[in-house]
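**Q** predicted model and sequence below, questions to follow.
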Amino acid sequence: MRIRTRGSRTTAAALALTLGTGLLAGCGDTASAKPDNQITVWSLENLPPRMAVGREVVARFEKKTGVEVKLVGVDESKLPQLIMSAAAAGNLPDVIGAVPLGQIWQMYGNELLDTKLTGEIVDDLGPGTFNDNALGLASDDGTRLAVPSDSWQQILVYRKDMLERAGLPVPDSYADLRRAAKTLDEGPGTGISLATDPSDLFTQQSFESFALANDCRLVESDDVALESPACRTAFAAYDELASEYGADGVQTVDTTRATYFAGRSPIIMWSSFLLDELAGLRKDALPSCPACQKDPGYLAENSGVVTALEGPDGAEPAQFGEISSWAVTRTAEKEASGKFVRFMLDEGYEEWFGMAPEGKIPVREGTASDPDRFQQAWRASEIGVDSKKPLEEVYPSELLDRMSEGVGNMRRWGITQGEGLLVGATNGELPVPQAIGAMASDQIPPREAARQADEEVTALRESLQ
């Protein structure tokens, strides 16, 4: 959900090559340095309120263990460059928190992770206490790349009241989604709010969620597969929704939300981070629909949520989302770093996912002695910024069940095919959002968008080999 800037394919390839060879030579002194019980932790949860929570948890850890922690907030979009610079200087952080899967796999491909220590941490905490799918996405054939912590999910939010008045079913399939968007695309409003910004990873996340529903894959049989029939159908369907029934102009992470919040669209695809804003608990992103003026919780009460969508070529509904993990670098001070990550997945865990529970669904479900401990704590966690309410008081238990279960059903392009390094690179280069943007602005038809995305990803994959 963070905006990224486009680099170049040459830069991505050079980064992979350089980090994988020469720069690591500069890390030797750090790896062999005498342990000093001090560690540096980078956190991608760098917003001020979340950093404040992080500092509180760190202070408790320091008091308990005597380990000194330097906590540094880092912007996710700058992480690859910062890692490169730190590796060159022999000054990698010990631990990095809230790292998405693509960047975990990039660091793994460049041999920057201490997978042995990571495996020991998971074993100590108990693999059975984690969601199996989350562990699998953060592993490579049994090698633990990082310790998965929490998840956000891409969801389809719709106006229950508007669809019910029109006699429309829940829009959980391509056909029913198209029908709802077309039927309710009337007056000054639009039928759906869907991202088309070519410069934003949010567009790729939205499309990947949509494409997975139709069994469109990034890679299949060791080839990029974005020109497959399933993917062409996904591009065409996304184009119809965005171009025919969506708002004019480039649609961004902010404009899609604003349109739905203003009551000018009955459907939006966004991440689960939308849920606290939808409930009117953040002053900087309040719902502004006519009925919301008197009742800030109106949209939350009148919105339904689809967590898994199904396309005509899909064998079953698919759920897209992200896993955020704790990464331990190969030069980390082992004992202190191990203590820290264990603490953050145990004694400090509830505070960590509690900083934004709508977008930090715990993937460690409990402990050996209390298997549901963290799942129950998550439901009771308060969402919101300016006003706060327990998650379970705002949204029905049936939705929370689906979100929790969604972690186990979640799928991702390329990760399970061993293409994690490519996934990380495409997140930086954004070939798919660029094709989506050109398609949605009528520069190219859907078939050409699929071909363009396929060619760009293929070239990027070759540059990384």
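**A** Received, thanks. Numbers count the residues shown, from 1 in each chain.
**Q** hey, let's count contacts and neighbours off CA atoms from now on
**A** OK.
**Q** which residues does residue 213 contact?
**A** 308-311, 314, 316-319 (Cα atoms under 8 Å, 6 or more residues apart in numbering).
**Q** what about burial for those residues, which qualify?
**A** Those of the contacts of residue 213 that meet the buried threshold are 308-311, 314, 317-319, by 16 or more other Cα atoms under 10 Å.
**Q** closest to residue 204 out of those residues?
**A** residue 319 (14.5 Å; Cα to Cα).
**Q** quick one on the thing from earlier: just the buried ones among the contacts of residue 213 now: which is nearest residue 112?
**A** Checking these against residue 112 by Cα to Cα gives residue 319 as the nearest, at 29.8 Å.
**Q** please, which helix or strand holds that closest one?
**A** strand 319-328 (DSSP states H and E).
**Q** report the distance from that strand to the chain centre.
**A** Chain-centre distance of strand 319-328: 7 Å, with Cα atoms, centre = their mean, to the nearest Å.
**Q** alright, now check it against this:
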Amino acid sequence: MKKKIILLLISVLFLIISCGGSKKSNETGELEGEIVFWHSFTQGPRNEFMKQAAEEFMKKNPKVKIKIETFAWPEFYTKWTTGLQAGQVPDVSTALPNHVVELLQADALVPIDDVIDHIGKDRFYAAPLTEGELNGKHYSIPLYSHAQVMWYRKDLLQAAGLEVPKTWAELFEAAKKLNNPPQVYGLSVPMGLGDMMATRFLNFYVRSAGETLITKDGKANLTSKAAIDGINYWVNMYKAVSPKGSVNFKVLDQATLYYQGKTAFDFNSGFQIGGVKQNSPDLLDKIAAAPIPKINATDPEQGIETSNIPVIVWKNSKHPEIAKAFVESLYEKEKYIKFLHSVPGGMLPALKDISNDPAYLDNPIIKQFQDTITVINNAVDKGTAIGMESGPKPEAGIITSQGVIEKMFQEIILKNVPVEEAAKKAEKELNDLFAAAK
């Protein structure tokens, strides 16, 4: 018996020596190692901010190295889907809500409730947190929010004696009256493959009618009356007032036209403000935003499209403690406000207390566009990511990433395929993709 006890004590002592004798960064409190950070802020002040944030973190943690790689959103989706199969994914990254749903299905993320709790869970708006929640754990943390609204040129409307459109019919008529190509187009209708812009525009119309592109039971909805009406609306708008090249436009092509003052109306978030300021500063006091139009002016308000851009930590990370510490550092008050001010009005705070913080509000653009930012804030509060109106769904990632709706519009425009025929074909293709993903 004594021999067994002695052997047990020797074993315990060996375990203590072998585990406690090696000096690990997490035991000494000093972070050590290299992580890879992917983000989609490919240019401008946000790109510079992330570089500076990484440099500051490495300065405070001299044994840490952060390698940054940037990818545009469409490229990012391809990068992580192929990278996941090859085991070549980052330690930490930005993402889109639909990406998070797919990544959860692939068991590719680690929970970050500890980070959320350290920052203060009650400081976050509830809805963005739920987009990355699974079985009571949170796998994403919202960095900022924005919502789609209708942008217009105040000066053009005033010169034509027009009111701000409140319905789709009013928008169609106003766009036709303001259409004066090539100086100004009434509205550009983007349909480019490799992006989700046509899906976004169709979603505006369908959501305003009280329907969704993905039903509660996870089926595609392209053949209902609201969906067919929406497809016809955008086809007719394209033919009436849009530059013909917009059939191939992606998000940057679309936005640049408005930035340059070449479209009277557009749909976008508060990022329009920074784009106009950079490209056509003389037009800055001539732009404003209004809610997404309705079918009828008396229709109830519908949540349209809100984007809550999160940060995630990948399961393959060898240093999740470094990844999490870096993520948490982005929310330090002074640093976080600096990040939001890199695109004032474009990125709205994910933290409730920051929304009313004098330091955040003390920005000339935020002051100038106070009414417009209120419109966007109201839209943020009501909307969801496309396809996630009844909760996170993997189908939402498919409908926004596979270009099925964009291809449908191109077949209607370029090949004269009848709307109902093209819609039926696209709906079946989406439902087949949905079924294959299960």
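**A** Ah, there it is. Remember, predicted model here, so these are calculated numbers, not experimental data.
**Q** before we move on, the earlier item: among the buried ones among the contacts of residue 213 of the first structure, which one sits closest to residue 397 of the first structure?
**A** Nearest to residue 397 of the first structure among those, with distances taken as Cα to Cα, is residue 308, at 16.8 Å.
**Q** next one: the aligned residue in the second structure for that closest one relative to residue 19 of the second structure, how far apart?
**A** Using TM-score structural alignment as the criterion, residue 308 of the first structure maps onto residue 292 of the second structure. Residue 292 of the second structure sits 60 Å away from residue 19 of the second structure, going by Cα to Cα, to the nearest Å.
**Q** now do residue 349 of the second structure
**A** 43 Å.
**Q** between those two, tell me which one has more neighbours.
**A** Shown here are residue 349 of the second structure and residue 19; by other Cα atoms under 10 Å, residue 349 has more neighbours (25 against 11).
**Q** wait, that one touches residue 128, no?
**A** No. If you go by Cα atoms under 8 Å, residue 349 of the second structure and residue 128 don't touch, sitting 11.3 Å apart.
**Q** can you give me the neighbour number for the aligned partner of residue 240 of the first structure in the second structure?
**A** Alignment note: residue 240 of the first structure maps to residue 236 in the second structure; criterion TM-score structural alignment. When neighbours are counted by other Cα under 10 Å, residue 236 of the second structure registers 15.
**Q** same question, residue 302 of the first structure
**A** 12.
**Q** got the contact list for whatever residue of the second structure lines up with residue 457 of the first structure?
**A** Under the alignment by TM-score structural alignment, residue 457 of the first structure pairs with residue 430 in the second structure. Listed by Cα under 8 Å, 6+ apart, the contact set of residue 430 of the second structure reads 220, 398-399, 404.
**Q** which of these does the first structure keep?
**A** Checked against the first structure using both residues aligned by TM-score structural alignment, their matches' Cα atoms under 8 Å, the contacts of residue 430 of the second structure keep these contacts: 220, 399, 404.
**Q** aligned to the last one, what sits in the first structure?
**A** Spelled out, it's residue 404 of the second structure. The pairwise alignment with the first structure assigns residue 404 of the second structure to residue 431, based on TM-score structural alignment.
**Q** going by secondary structure, the match of residue 457 of the first structure is in what exactly?
**A** helix 419-437.
**Q** so which strand or helix has the match of residue 240 of the first structure?
**A** Going by DSSP H and E, residue 236 of the second structure is in helix 225-241.
**Q** quick check: buried residues in that helix?
**A** In helix 225-241 of the second structure, counting by 16+ other Cα under 10 Å, buried: 226-235, 237-238, 240-241.
**Q** and if you look at stretch 422-438 of the second structure?
**A** So for stretch 422-438 of the second structure, counting by 16+ other Cα under 10 Å, buried means 422-424, 426-427, 430-431, 434.
**Q** can you check stretch 133-145 of the first structure too?
**A** 133-140, 144-145.
**Q** which two among these are spaced furthest apart?
**A** 133 and 145 (13.8 Å).
**Q** now, the contacts of residue 213 of the first structure that are in strands?
**A** Secondary structure from DSSP state E places residue 319 of those in strands.
**Q** mind listing which of the kept ones among the contacts of residue 430 of the second structure are in helices?
**A** Judged by DSSP state H, helices contain the following of these: 399, 404.
**Q** buried subset of the kept ones among the contacts of residue 430 of the second structure?
**A** Buried residues within those, counting neighbours by 16+ other Cα under 10 Å: 220, 399, 404.
**Q** who are the contact partners of the first one?
**A** Residues near residue 220 of the second structure by Cα under 8 Å, 6+ apart: 213-214, 427-428, 430-431.
**Q** could those residues go into a markdown table alongside distance to residue 390 of the second structure?
**A** Shown next, in a markdown table, are these (distance: Cα to Cα, whole Å):
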| residue | distance to residue 390 of the second structure |
| --- | --- |
| 213 | 11 |
| 214 | 9 |
| 427 | 19 |
| 428 | 21 |
| 430 | 18 |
| 431 | 18 |
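**Q** which residues in the second structure does the longest strand anywhere in the first structure match up with?
**A** In the first structure, taking DSSP E as the definition, the longest strand is strand 147-159. Under TM-score structural alignment, strand 147-159 of the first structure corresponds to residues 141-153 of the second structure.
**Q** got the end-to-end distance for that stretch?
**A** End-to-end distance of stretch 141-153 of the second structure: 35 Å, with Cα to Cα as the criterion.
**Q** repeat that for stretch 144-164 of the second structure.
**A** First residue to last in stretch 144-164 of the second structure (Cα to Cα) measures 28 Å.
**Q** how about that stretch, which residues are buried there?
**A** 144-154, 156-157, 164.
**Q** show me what residue 95 of the first structure lines up with in the second structure.
**A** Under TM-score structural alignment, residue 95 of the first structure pairs with residue 92 in the second structure.
**Q** surely its match meets residue 315?
**A** No. Between residue 92 of the second structure and residue 315 there is no contact under Cα under 8 Å: 9.4 Å.
**Q** ok, of the buried residues of stretch 422-438 of the second structure, which one's closest to residue 12 of the second structure?
**A** residue 434 (53.2 Å).
**Q** all good on my end, thank you.
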